[in-house]
Each structure stands twice: as C-alpha cells, then as structure tokens.
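Engineer: coordinates only, sequence not included:
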C-alpha cells in the first residue's frame, strides 16, 4: 500500500473509538469486508498489527497509539474547515493597522481605542490616512481595516456600513454677520475654508454642490482637520463638515453649528477589508 487516503484515516480513528469493525460500518460507509481488507493493507503499510482482538474488543497497539495524534491532525487539515488558528483578544499583543479618514480619526478613533482597552488591553493600533494608496495597502496586508467613505474600494473588498453621516456648517460663535441661522444669501456671500482629502467623500463635495446648482466661495483649502478649529475661530470663514465633527468642534463654545440652507445627500461611513483576509480570525474579530 503506497499511500493512505482520508477513508483509511477515518477507519483507524473509528475502529479505535468503537473497538469494533462491525460498529464502524455505519459510521464509515463501507462494508465490513471492505474495512477488513483496508485494515489489513494498513497493517502491511505500517508493519504493525495496529489492532489486536481482546475480550474488550479491538484494542490498539502502542504503534497505533503513537500515530493517533498525527491522524487527528491530518483529519483536521483535510476537513472543510481546515486547521484554524484561534484569536484571543484579551491575551493578544497584536498590532492592527487602520487607514482612517481624518474625520474618523477625530470622531471615531477615541471611541474605538476606549473599546479595545476594555476588550483587548494588549492590542496596539497604528493609524494611516485613508487615501489613494489604501486599496493596495489592504491587498498586501500593510493595512488591516479602512474606515471612512472610500471612493476607490470596490472589486475585491468587503464593506460594512457603520453609520450614516450628513453635512452641517460651522462658524465662530461671535461671527459678525451670522447668528443662529444661515440663509442662502449668506451662504453664497461668505467665504469658506475647505477640507481637501483625496479618495474620501470630501473630495467630491464641490461636485455634489455643483450638481444641485450651488457654488461656494472657497478662500482657503487645507489637507487635514489639523488647525481647522483655529482657522474658524480666528477668522470669519465658514466650513462645511460632517455633523459629528461639527458637534465636537462646538463643545467648548467657540464654534456654532448651523444647518445648511439646502439639502445635501447623506453618505455612509463604512469599514473595508480585503477578501484575502476575510476568514483570518483576528480580522474577523476586529
């Protein structure tokens, strides 16, 4: 017998469990003569009796006892589930790399870190900006998960909606011309600071405004939210930002949140991951 197959390993395991060839017939799906023939072939293959008839049934030889752990491993490997590594977050010191939109870094990351501190205190997080390179980074495993509104992550990626967001406007609390309501006339006459973040929802904001026939007057464009609050509180510029960010900027009272005088479509904030890692236990948990 040159090689063994899955049926041979199942025979050895079940005869060991039942201590009987007869009782193994139903479990294995082979006739008793077929099992006996294959068992004899395996005895020649291993140069060992493997089982010996006793008053307690078919008892394994020491040789078979030594083989059983490897038989179990082979059966696990050949099963549809294969051998899966487990992931225990409470004991893990793994580093997860996240690509986050600037808004997500500000509004979602602190909550995520607080959650991880409770459920997986040994985990570490490394953050990168969500951008044009994120798709390639997810594909190669340099990034585990992306969070935000990504315009370029389609084929080969899974996505799941985390929340739905909408836009609002912010101005400094003591703005000389705007009180607690923003009119269309004021919107069109005031100047804005704009957040430019490629491959995110903010990159298409001007196009969305143009589609509904509105053009804002942008005086300053910045690449991140860093310094956005200071830009608003120290000038008369307005800004259109996601509502969660607007509320955060308004917490200390120096900025006020204003409803836009027109309707902009809401958008979904998603998490994205590559199909290569869809079954990996750590990714599944995250």
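Structural biologist: Here it is on my side, so go on. Because the structure is a prediction, the values reported are computed rather than measured.
Engineer: contacts and neighbour counts: CA atoms only from here.
Structural biologist: Noted.
Engineer: can you count the residues close to residue 186?
Structural biologist: 13 (other CA atoms under 10 Å).
Engineer: What segments of this protein are helices?
Structural biologist: 6-18, 21-28, 32-46, 62-78, 102-107, 109-119, 134-140, 184-189, 205-211, 228-233, 243-249, 281-285 (DSSP state H).
Engineer: Please identify which of these is closest to residue 271.
Structural biologist: Among the helices of the chain, helix 102-107 comes nearest to residue 271, with 10.6 Å by CA to CA.
Engineer: what's the closest one in contact with?
Structural biologist: Here helix 102-107 makes contact (CA atoms under 8 Å, 6 or more residues apart in numbering) with 129-130, 147-148, 224-225, 242, 244-245, 248.
Engineer: Could you rerun that using 6 Å?
Structural biologist: By CA atoms under 6 Å, 6 or more residues apart in numbering, no residue outside helix 102-107 reaches it.
Engineer: Residue 277 versus residue 222, what's the distance?
Structural biologist: 34 Å (CA to CA, to the nearest Å).
Engineer: These two: which has the busier surroundings?
Structural biologist: Between residue 222 and residue 277, counted using other CA under 10 Å, the more crowded position is residue 277 (18 against 14).
Engineer: Tally up the residues packed near the closest residue to that one other than its chain neighbours, please.
Structural biologist: Nearest non-adjacent residue to residue 277, counting by CA to CA, 6 or more residues apart in numbering: residue 283, 6.6 Å away. Residue 283: 15 surrounding residues under other CA under 10 Å.
Engineer: swap in residue 59?
Structural biologist: 20.
Engineer: ok, residue 166 to residue 35 distance?
Structural biologist: Separation of residue 166 from residue 35 (CA to CA) stands at 67 Å.
Engineer: Same check on residue 121?
Structural biologist: Distance, residue 121 to residue 35, using CA to CA: 53 Å.
Engineer: So which of the two has more stuff around it?
Structural biologist: Between residue 121 and residue 35, residue 35 has the larger neighbour count (other CA under 10 Å), namely 22 against 16.
Engineer: how near is that one to residue 71?
Structural biologist: Distance, residue 35 to residue 71, using CA to CA: 17 Å.
Engineer: Same question for residue 143.
Structural biologist: Counting by CA to CA, the separation of residue 143 from residue 71 is 37 Å.
Engineer: one more structure, for comparison:
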C-alpha cells in the first residue's frame, strides 16, 4: 500500500473509532452521518485487507492489526494537526533552535562577537553554526533549508532570494601602529613601495579589489599571499607588511592587534554587504527573528 492510495480522512475516522468504539458515537464526534463512517470503515478494510474492528456487546473492538496501527496513526495525526494549527511565533527565550549561517572568515571576525553576546542574552538555548559561503553549494543548501541565512558580497544569490543591505564599506590600507606609513595620508607611490600581504579570498567578491589594482597598474611588492583573512591581524602586528582590507574588518582588528588603517591611496569602489535568505523561509518566525537581530546589531545606523 502506498500513501497516495490513502485518504487522510479515513485515518481520522479510524482514530475516532479507536476512541469511541461505536460507529454512532464516532459519527457524532466527527460531525458525520453513520453511513458515512460505515462507508469509511469499509474502504479502510479493503485497503488494509483486515476487519480492523469487530462488533461485540461492548462495542467495536479493534483487531490485533488495528491495535498495531493505533499508536503510529495517533502520533502522525497529532503531528499533522500541530503543524497545520501552529501559530507563526517564535520565543527566543525558550527556543532550542539551531541556526546555520553562511559567512566568510571576515564575517566571523566582524559579526559573531556582537551576535553571540546578544544571542546569549536573549536566547540562551539557541545555537548557531557557520559555514563558508564557498565551501558548500550555497544556493542549494539555502533552498533546502540547511543554511538559514548568508552574509556577504554574494552576487550569485539572485532569483528566489530576498536580501537586505547591511552596510556599504570601503577598502582601507592597514598596518601596525608606528609603521612608516602610519600617518594621515599615504601616496600611491609610498603604497606601492611597501611590502604587502595579499589575501586571495576566492569566491567572496573581495578578489575584485586586487583585480582593480591590477587593472589600474598599481604595482605592489607582494611578499606574502594567504588564502583567508584570519591570520592578517597577527601578521601585520609582527611585521612591516601592509594589507588592503575591508574597513569593517580593519575596525575589528585595529584594537586587539594594535593596528592602524587609513583611506586607501588607490580609488577602489565601495562594496555592499547584504544579508540573504531564501524566499521559501521568508515568513519563518525564527529566521525572521535572527534576521532582525543581525540587522539591529550590524545594519546601517546600528550603534557601535
């Protein structure tokens, strides 16, 4: 027997007969006629090839097979009923929801400290996992609901996705405090003459800065290339290297690593950092809550 062959209403009648043990009482409970309940029982008997209920002086007694079906059927109907009638609400103070957010290493450095502090305050039982936007098929994973939100410069997320602008930012020139370039302005010539660390952050959109510098024929003495931004703070703190990084990352690294940053001497375009979610989950109350929390903490106009 396949599920497509079963009318859900038949299972509702079956469950009510288990409760009431009389056709007349089950019909009254369901608001059906007695012939309607009898007809449903006859259809169920044909589908299951079992009598299901036997008439006795004490009412309709379930067969062993009916008793076997009783528990799973009741549980399934309860789940369906709860799903259909659940209210669109989310209580962060009691929820144990686990969220997954796609972001880069820059995102983890910049977004997570504030976010996790607020999650601990507002939703102590909620957990968050992060995945690299480039490590999974982000479009498929978000459509399937495995990744709930994504943050970054993600031009590949278009049809079927909602997005909310968090902020626009510039690229800056960053180095240790006391570096020869640690002054109000730096010329393009001084920038080019310095030793540079370059981050090849494939698939994130931040590679555009290096491409633009190349098109502008801005020469750099690149002495170190790394695949991510995680170690940049450590590297700059203990060297005379210079890095081109997004401004929000520079803000996050400056204090802990005693770094300075200035307006970039090359004219690089601003970049937009957006929050993305799939249209299937646009009204999911839990995801709506997390979106609002992120926007409140990191959107334009959010307090520092």
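Structural biologist: Okay, I see it. Keep in mind it's a predicted model, so treat the numbers as computed, not measured.
Engineer: between residue 143 and residue 71 of the first structure, which one's more packed in?
Structural biologist: Each of residue 143 of the first structure and residue 71 has its neighbours counted (other CA under 10 Å); residue 143 has more, 21 against 18.
Engineer: Residue 275 of the second structure -> the first structure?
Structural biologist: Correspondence of residue 275 of the second structure to the first structure, assessed by TM-score structural alignment: residue 271.
Engineer: follow-up on the earlier one: counterpart of the residue nearest to residue 277 of the first structure in the second structure?
Structural biologist: Match for residue 283 of the first structure (TM-score structural alignment): residue 287.
Engineer: That match and residue 119 of the second structure, how far apart?
Structural biologist: Here residue 287 of the second structure is placed at a distance of 13 Å from residue 119 of the second structure (CA to CA).
Engineer: corresponding residue for residue 250 of the second structure in the first structure?
Structural biologist: Residue 250 of the second structure maps onto residue 246 in the first structure, by TM-score structural alignment.
Engineer: and the aligned residue in the first structure for residue 142 of the second structure, what does it touch?
Structural biologist: Here residue 142 of the second structure is matched to residue 138 in the first structure, going by TM-score structural alignment. With contact set as CA under 6 Å, 6+ apart, residue 138 of the first structure has these partners: residue 274.
Engineer: One more pass at 8 Å, please.
Structural biologist: 144-146, 273-274.
Engineer: what's the answer for residue 100 of the first structure, then?
Structural biologist: By CA under 8 Å, 6+ apart, the residues touching residue 100 of the first structure are 127-130, 146-148.
Engineer: filter those residues to the buried ones?
Structural biologist: Buried members of those, scored by 16 or more other CA atoms under 10 Å, are 127, 129-130, 146-148.
Engineer: Mind picking the one among these that's closest to residue 41 of the first structure?
Structural biologist: Within these, the smallest distance to residue 41 of the first structure is 54.7 Å, found for residue 146 (CA to CA).
Engineer: separation between that closest one and residue 278 of the first structure?
Structural biologist: To residue 278 of the first structure, residue 146 of the first structure is 14 Å away according to CA to CA.
Engineer: Which of the contacts of residue 138 of the first structure are still contacts in the second structure?
Structural biologist: On the basis of both residues aligned by TM-score structural alignment, their matches' CA atoms under 8 Å, what survives of those in the second structure is 144-145, 273-274.
Engineer: Present these as TSV; the columns should include distance to residue 194 of the first structure and neighbour count.
Structural biologist: Formatted as TSV, those follow (distance: CA to CA, whole Å; neighbours: other CA atoms under 10 Å):
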residue	distance to residue 194 of the first structure	neighbour count
144	29	21
145	27	22
273	29	23
274	31	25
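Engineer: how much space between the equivalent of residue 225 of the second structure over in the first structure and residue 267 of the first structure?
Structural biologist: For residue 225 of the second structure, the aligned position in the first structure is residue 221, judged by TM-score structural alignment. Going from residue 221 of the first structure to residue 267 of the first structure by CA to CA gives 22 Å.
Engineer: These two: which is more packed in?
Structural biologist: residue 267 (14 against 11).
Engineer: for that one, what are its contacts?
Structural biologist: Contacts for residue 267 of the first structure (CA under 8 Å, 6+ apart) come out as 149, 164-166.
Engineer: now do 6 Å
Structural biologist: 164-165.
Engineer: Hmm, residue 126 of the first structure is touching residue 97, no?
Structural biologist: Yes - using CA atoms under 6 Å, residue 126 of the first structure and residue 97 qualify as a contacting pair, with a distance of 4.7 Å.
Engineer: And these two? Which one has more around it.
Structural biologist: Higher neighbour count among residue 126 of the first structure and residue 97: residue 97, with 19 against 10, using other CA under 10 Å.
Engineer: how close does the counterpart of the more buried one in the second structure get to residue 290 of the second structure?
Structural biologist: Matched to the second structure by TM-score structural alignment, residue 97 of the first structure sits across from residue 100. Applying CA to CA, the value for residue 100 of the second structure to residue 290 of the second structure is 11 Å.
Engineer: again with residue 175 of the second structure
Structural biologist: Distance of residue 175 of the second structure to residue 290 of the second structure, computed by CA to CA: 34 Å.
Engineer: More neighbours: these two, which one.
Structural biologist: Just comparing residue 175 of the second structure and residue 290: by other CA under 10 Å the higher neighbour count belongs to residue 175, 30 against 17.
Engineer: Quick one: map the more buried one onto the first structure.
Structural biologist: Aligned counterpart of residue 175 of the second structure in the first structure: residue 171 (TM-score structural alignment).
Engineer: Which residue is the nearest non-sequential neighbour of that match?
Structural biologist: Take residue 171 of the first structure and drop its neighbours on the chain: the residue closest to it by CA to CA, 6+ apart is residue 238, 5.0 Å away.
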